[in-house]
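Student: fold the following and give me the result.
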Amino acid sequence: MTFKPASWPRKLRSQSWYGGNSRDTIYHRGWMKNQGYPHDLFDGRPIIGILNTWSELTPCNGSHMKELAEKVKAGIWEAGGFPVEVPVFSASENTFRPTAMMFRNLAALSIEETIRGQPIDGAVLLVGCDKTTPSLMMAAASCDIPSIVVTGGPMLNGQFKGERVGSGTHLWKFSEAVKAGEMTQEEFLEAEQGMSRSTGTCNTMGTASTMASMAEALGMALSGNAAIPAVDSRRRVIAQQSGRRIVQMVKDDLKPSDIMTKEAFENAVRTNGAIGGSTNAVVHLLAMAGRVEVDFTLDDWDRCGRDVATIVNLMPSGKYLMEEFFYAGGLPVVLKRLGEGGQLNKDCITVSGETIWDEVKDVENYNEDVILPLELALTQQGGIAVLRGNLAPKGAVLKPSAASPHLLKHTGRAVVFEDIDDYKAKIEDPDLDIDETCVMVMKNCGPKGYPGMAEVGNMGLPPKVLKKGITDMVRISDARMSGTAYGTVVLHTSPEAAAGGPLAVVRNGDIIEMDVANRVLRVDISDAEMAARLAAWKPLNDAPTSGYAFLHNAHVEGADTGADLDFLKGCRGNAVGKDSH
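Tutor: Sure, this is the predicted structure:
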């Protein structure tokens, strides 16, 4: 792709507020001056909004985000821009109930209006926790002003008894060990102290690190941004460099629509397979593509990811953490490997103004036990598998690199949980009729059902099975799974149960067949029986508990298209509305 920079100087959108000497201009400009800004800052230089998701209730986006904002400001000043820091909606996976995913779209909606309704010419998207990255990128895509992503970076490695501890991954592992009687509660509490020992996002290849990698693979962040630890001084350096770069992007009019092309999304899908990335990337990239009006579907996920080997040896698929990934060379090494193997669209433009191949072609791998040679890949088909059949006519997803190979083709008896509360009430009952050959099925945890599609798809196994030494079973739901989790888990089953999808009518004892290689997921009943069950199905009568919950349930689409609100899809642009003053 060839990008032609716009001519400079030219009139910027911020001048609709600040240019000239009319009463309205003086109204806008004069109030800004109460902060001590000199008059010449409003003379047509690019005004850059630093959209900061810092919050003390979003631990991944903690105090270091304020420090990064100062570095971004320094870079903007150096390049002749005018930085303004703007706090924006920050959805934390750690604290938000019922689930942060329910508020991704609310964040994107509010941030879109923040961008469109205020006098900024470009945006630095300062993100961290996994929903903040897609929400800000969705908003930027809808407005299409020059934008660059700066992530907060991952935590340092966790440690417990000389062992690397991955955030999230070991939480699930240790929790199961306690239930199996292999670890005491006291040891679990001791391990907690070493899980999160620095500021930053998850140190595994969870959703936060996956989405940081997706931003870089899409070309929306400077090369190398994804893996630098939060506390490493180089994280501050790239923040300052990004501040410099966004000013030139505004001058060139280099926008998300120039960068986030169909070919760039294909690069991101292949990258996700190579890094063993989170299944959450599926719904987030589908939603982003919808905002930038790129034709990108679940079928593209399967087409692009099917033959990609997982070469990044990180938890939850492998054994290392983000610290080692950075030291090994980070995502640029992965992108170079994809390019050498013919799996990278090399001409895609990035925020640097260069092609993605120019950015990575000369990088070096410093640790081939972290970023593996192709012949030693964790799995030769690491992309997200999209399964279809009478149980998931619009698709369901599975992460092969996190699954048990012997379960990738499996037939078993369904043990059904009507929702998460039903699961919690039954799972520890010693009389539950279940063994390791069964298929655990959970309903009503999708975008409408939970509501918000919570990360509960990696259902913990029943203690009676764990005590046999069994660590994995096939699990199916319309929920999501944390990017830090693992197991043979089928997710995002569409249409979801709460919308009357076939999952809603699965019964205890039904025989379910899964064949990942052939992309099949079906329940062994006739078409006539399925039709009769669906005709008899009645929706739940759960009333929304808040104004936004009402809006969400009325307008949220299925996971198969990104679970965005239907009226938010598309690029609405950044035109300035009428000035009422």
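
Student: could you use CA atoms for every contact and neighbour count after this?
Tutor: Noted.

Student: could I get the full set of strands for the stretch 251-400 of the chain?
Tutor: All strands of the stretch 251-400 of the chain, identified by DSSP state E, counting those that start in this stretch, fall at 385-389, 392-398.

Student: same list (the ones you listed) but as TSV, adding mean neighbour count and distance to Phe160.
Tutor: Below are those laid out as TSV (neighbours: other Cα atoms under 10 Å; distance: least, Cα to Cα, whole Å):
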stretch	mean neighbour count	distance to Phe160
strand 385-389	25	34
strand 392-398	24	30
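
Student: quick one: neighbours of Thr95, just the number.
Tutor: Using other Cα atoms under 10 Å, Thr95 has 12 neighbouring residues.

Student: on the three-state scheme, it is what?
Tutor: Of the three states, Thr95 takes coil under DSSP: H, G, I helix; E, B strand; the rest coil.

Student: isn't it right up against Glu56?
Tutor: No: the criterion here is Cα atoms under 8 Å, and Thr95 misses it with Glu56 at 10.7 Å.

Student: for the strands of the stretch 251-400 of the chain, which one sits closest to Met138?
Tutor: Of all the strands of the stretch 251-400 of the chain, strand 392-398 sits nearest to Met138, with 22.1 Å by Cα to Cα.

Student: just checking, next helix/strand downstream of that closest one?
Tutor: Per DSSP states H and E, the first helix or strand lying C-terminal to strand 392-398 is strand 409-417.

Student: pull out the buried residues from the helix or strand just after that next one.
Tutor: Counting by DSSP H and E, the element after strand 409-417 in chain order, helix or strand, is helix 420-426. Neighbour-count burial for helix 420-426, counted by 16 or more other Cα atoms under 10 Å, picks out 420, 423.

Student: the next helix or strand after helix 420-426 packs against which elements?
Tutor: Later in the chain than helix 420-426, the nearest helix or strand by DSSP H and E is strand 439-442. Other helices and strands packing on strand 439-442, by 3 or more Cα pairs under 8 Å, 6 or more residues apart in numbering; DSSP states H and E, are strand 409-417, strand 474-477.

Student: for the comparison step, fold the sequence that follows:
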Amino acid sequence: MKKPVKLRSQEWFGGKDKMGFVHRSWLRNQGYPNDYFEGKPVIGICNTWSELTPCNGHFREVAEIVKRGVLEAGGVPFEFPVMSLGETIMKPTSMLFRNLASMDVEESIRANPLDGIVLLTGCDKTTPSLIMGACSVDLPTLVVPGGPMLNGKFRGGEIGSGSFNWQIKAKQDTGEFSDADLQEAEIGAARSAGHCNTMGTASTMATMAEVLGLTLAGASSIPAVDARKKVMAQLSGRRIVEMVREDMKLSQILTREAFENAIKVNAAVGGSTNFIIHLQAIAGRIGVQLELDDFDKLGSQIPLLLNLMPSGKYLMEDYYYAGGLGVVIKELGDLLHQNILTINGKTFAENYAKAVCYNHEVIRTRANPLNPAAGIAVLKGNLCENGAVIKPSAATPALMKHRGPAVVFSSMEDYHARIDLPDLNIDKNSVIVLQGVGPKGYPGMPEVGNVDLPKKLVLQGVTDMVRISDGRMSGTAYGTVVLHVSPESSVGGTLALVQDGDEIELDVERRLLHLHVSDEELAKRRAAWKEPDPLAERGYVKLYIDHVEQAHLGADMDVLVGKSGSVVERDLH
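Tutor: Below is the predicted model:
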């Protein structure tokens, strides 16, 4: 017979001394009965609800449903808040605060009498930040994704929240949209609770959580307002209590094989490039070795099976009705590690063996993919010694091999000031280079890599150009955009040395990003380069700038990598 698991919470509640009295007595002002403190698994429900995070605005109700499941399984639920990262609201960029939120999660879990954790995630950074923080403590943990919005509706057609945003400036420049048109689209684009309804970063992160084995099977693609989402939340509450009794920790689930599966499935669904930076950070926290090159080696030849914006036509609601993620996993078959463990105690093969596709236009087969090889491509060259990335499924095929003169913007402010000037020396063959938007330089590595094209070229009918930066791109976006250039310009990477007119060569097939400037000239420029002044003198932002790692390492902070924790658990009383 298996020995009962020693509950961590009993270190707080099990004592018959003064501190046991203290820990129990104050909680009793909430009206809890005796049996809440007598050896039941205590479950922390980590909630990122906030009225400033619209994607997570329904999480109060979700938390109550999870509690119901916890109570049914004989556990004790305690809901607690952590910093919520609203992608659409926060300035300068929510990415600046991902690591801070992960610290909040880690220390909130570590400091409290919790045996198991349920993470309520939705908006882009809430998923990786919560998983990162939980990894650093390594308790039994599962994820409840908030779910995507219903399809956007506009004048008899459908629009994707996020992907439609990147069309707005061009439609304004050409006069296609009036203010009234925009307002009508604005109202119809986000018409229910939930996160973006495209395969943007939020849906990519939910997919990642399920593929890593951290959700109940099928949880990631259910729309937020579908009643089946509530069922999944209640069942998750039941399951976390069982996980505590089984002592099933994150480190048992998050193996190297699980990360490899995640890379391959991300390619098959056309997931966000942000996936790279977040998956690496999670791997770093749990202690799995994951290199930038792994994303190319493992994922670049995987067929794109999902016909979903921004790489395809449909939206998340259609994806769920077509069968959801289980169909993709089943279709990939032997390309994945099918025997890995997931949080429900079953393997991939067991979880998805009965998945059925109801619409092969939305979810393609391996024999008839949307794109035969569409995963992330990792570029190398003198312009990105440590690597850069591009998403071929979102790019223009004709620009995947291109050479043109650089038009350089030293910052986002410089870009906004000059991009629409009539006398700007730029044409469709130019390469837009944006500096100063990397992890340290902005700071926070904003989603600006897919900058809008100059108005004068839009009016000429130009729809895409090669754009290169040390920043990121929204998962809802598209275009021939080279991202995550490392080292970034603000630490003296070669990107900082590019000047107007320099010839830049992009050759995705050869995985090449090359600046056609001699080594001697680059040495002269580097000698003359001056490091930018510090962007912060105090507080979290200074801590972030001093400790954030480069993009090719996941942009976590060096003091957070690993699982050791900041303080050993001890009672000082």
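
Student: could you get me the TM-score between them?
Tutor: The TM-score (TM-score structural alignment, normalised by the length of structure 2) is 0.98; 573 aligned residues with a Cα RMSD of 1.3 Å.

Student: if we can go back for a sec, now the strands of the stretch 251-400 of structure 1 as TSV including distance to Met315 of structure 1?
Tutor: Below are the strands of the stretch 251-400 of structure 1 laid out as TSV (distance: least, Cα to Cα, whole Å):
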stretch	distance to Met315 of structure 1
strand 385-389	19
strand 392-398	17
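
Student: Ala287 of structure 1 is nearest to which of those strands?
Tutor: Nearest to Ala287 of structure 1 among these is strand 392-398 (15.9 Å), distances taken as Cα to Cα.

Student: tell me the secondary structure for Ala523 of structure 2?
Tutor: Criterion first, three-state DSSP; result for Ala523 of structure 2: helix.

Student: that one -> structure 1?
Tutor: By TM-score structural alignment, Ala523 of structure 2 lines up with Ala531 in structure 1.

Student: and what of Ala477 of structure 2?
Tutor: Alignment note (TM-score structural alignment): Ala477 of structure 2 maps to Ala485 of structure 1.

Student: thinking again about what came up before, which among the helices and strands packed on strand 439-442 of structure 1 is found nearest to Ile434 of structure 1?
Tutor: strand 409-417 (6.8 Å).

Student: so stretch 414-428 of structure 1 aligns onto which residues of structure 2?
Tutor: The alignment of stretch 414-428 of structure 1 onto structure 2 (TM-score structural alignment) covers residues 406-420.

Student: again but with stretch 347-354 of structure 1, I slipped
Tutor: Mapped onto structure 2 using TM-score structural alignment, stretch 347-354 of structure 1 covers residues 339-346.

Student: ok, residues contacting that stretch?
Tutor: Applying Cα atoms under 8 Å, 6 or more residues apart in numbering, the external contacts of stretch 339-346 of structure 2 come out as 142, 212-217, 239, 243, 248, 252-253, 257-258, 347-349.

Student: longest helix in structure 2, by residue count?
Tutor: helix 227-246 (DSSP state H).

Student: ok, average deviation of that helix from structure 1?
Tutor: For helix 227-246 of structure 2, the mean deviation from structure 1 after alignment is 0.5 Å (mean Cα distance after the TM-score superposition for structure 1).

Student: so who does the alignment partner in structure 2 of Gly20 of structure 1 touch?
Tutor: Mapped onto structure 2 by TM-score structural alignment, Gly20 of structure 1 lines up with Gly15. Gly15 of structure 2 makes contact with Phe21 under the criterion Cα under 8 Å, 6+ apart.

Student: one more pass at 10 Å, please.
Tutor: 21-24 (Cα atoms under 10 Å, 6 or more residues apart in numbering).

Student: what does Trp529 of structure 2 give?
Tutor: 492, 496-497, 523.

Student: from those, keep the buried residues only.
Tutor: Among the contacts of Trp529 of structure 2, those buried by neighbour count (16+ other Cα under 10 Å) are 492, 496-497.

Student: do you know how far the counterpart of Gly117 of structure 1 in structure 2 is from Glu569 of structure 2?
Tutor: Under the alignment (TM-score structural alignment), Gly117 of structure 1 pairs with Ala111 in structure 2. Separation of Ala111 of structure 2 from Glu569 of structure 2 (Cα to Cα, to the nearest Å): 8 Å.

Student: kindly report the same for Tyr321 of structure 2.
Tutor: According to Cα to Cα, Tyr321 of structure 2 and Glu569 of structure 2 sit 46 Å apart.

Student: so for these two, which residue has more residues nearby?
Tutor: Tyr321 (15 against 10).

Student: would you confirm that the more buried one contacts Gly218?
Tutor: No: contact criterion Cα atoms under 10 Å: Tyr321 of structure 2 and Gly218 do not qualify, at 11.8 Å.

Student: picking that back up, residue contacts, the match of Ala523 of structure 2?
Tutor: By Cα under 10 Å, 6+ apart, the contact set of Ala531 of structure 1 is 502, 505, 537.

Student: quick check: the last one vs Gly353 of structure 1, distance?
Tutor: If I follow you right, that is Trp537 of structure 1. Trp537 of structure 1 is 54 Å from Gly353 of structure 1, by Cα to Cα.

Student: again with Met249 of structure 1
Tutor: Separation of Met249 of structure 1 from Gly353 of structure 1 (Cα to Cα): 8 Å.

Student: which of these two has more neighbours?
Tutor: The neighbour comparison of Met249 of structure 1 against Gly353 (other Cα under 10 Å) goes to Met249, with 24 against 21.

Student: what residues are up against the more buried one?
Tutor: Met249 of structure 1 touches 5-6, 46, 121-123, 145-148, 255, 351-353, counting by Cα under 10 Å, 6+ apart.

Student: again, 7 Å this time
Tutor: By Cα atoms under 7 Å, 6 or more residues apart in numbering, the contact set of Met249 of structure 1 is Pro146.

Student: and the alignment partner in structure 1 of Gly147 of structure 2, how many neighbours does it have?
Tutor: In structure 1, the residue matched to Gly147 of structure 2 (TM-score structural alignment) is Gly153. If you count neighbours by other Cα under 10 Å, Gly153 of structure 1 ends up with 32.

Student: which one is Gly153 of structure 1 nearest to, not counting chain neighbours?
Tutor: The shortest distance from Gly153 of structure 1 to any non-neighbouring residue, by Cα to Cα, 6 or more residues apart in numbering, is to Ala230 (4.2 Å).

Student: coming back round to it: between the contacts of Gly15 of structure 2, which is nearest Lys401 of structure 2?
Tutor: Nearest to Lys401 of structure 2 among the contacts of Gly15 of structure 2 is His23, at 64.4 Å by Cα to Cα.

Student: give the burial count for that closest one, as a bare number.
Tutor: His23 of structure 2 is flanked by 17 other residues according to other Cα under 10 Å.
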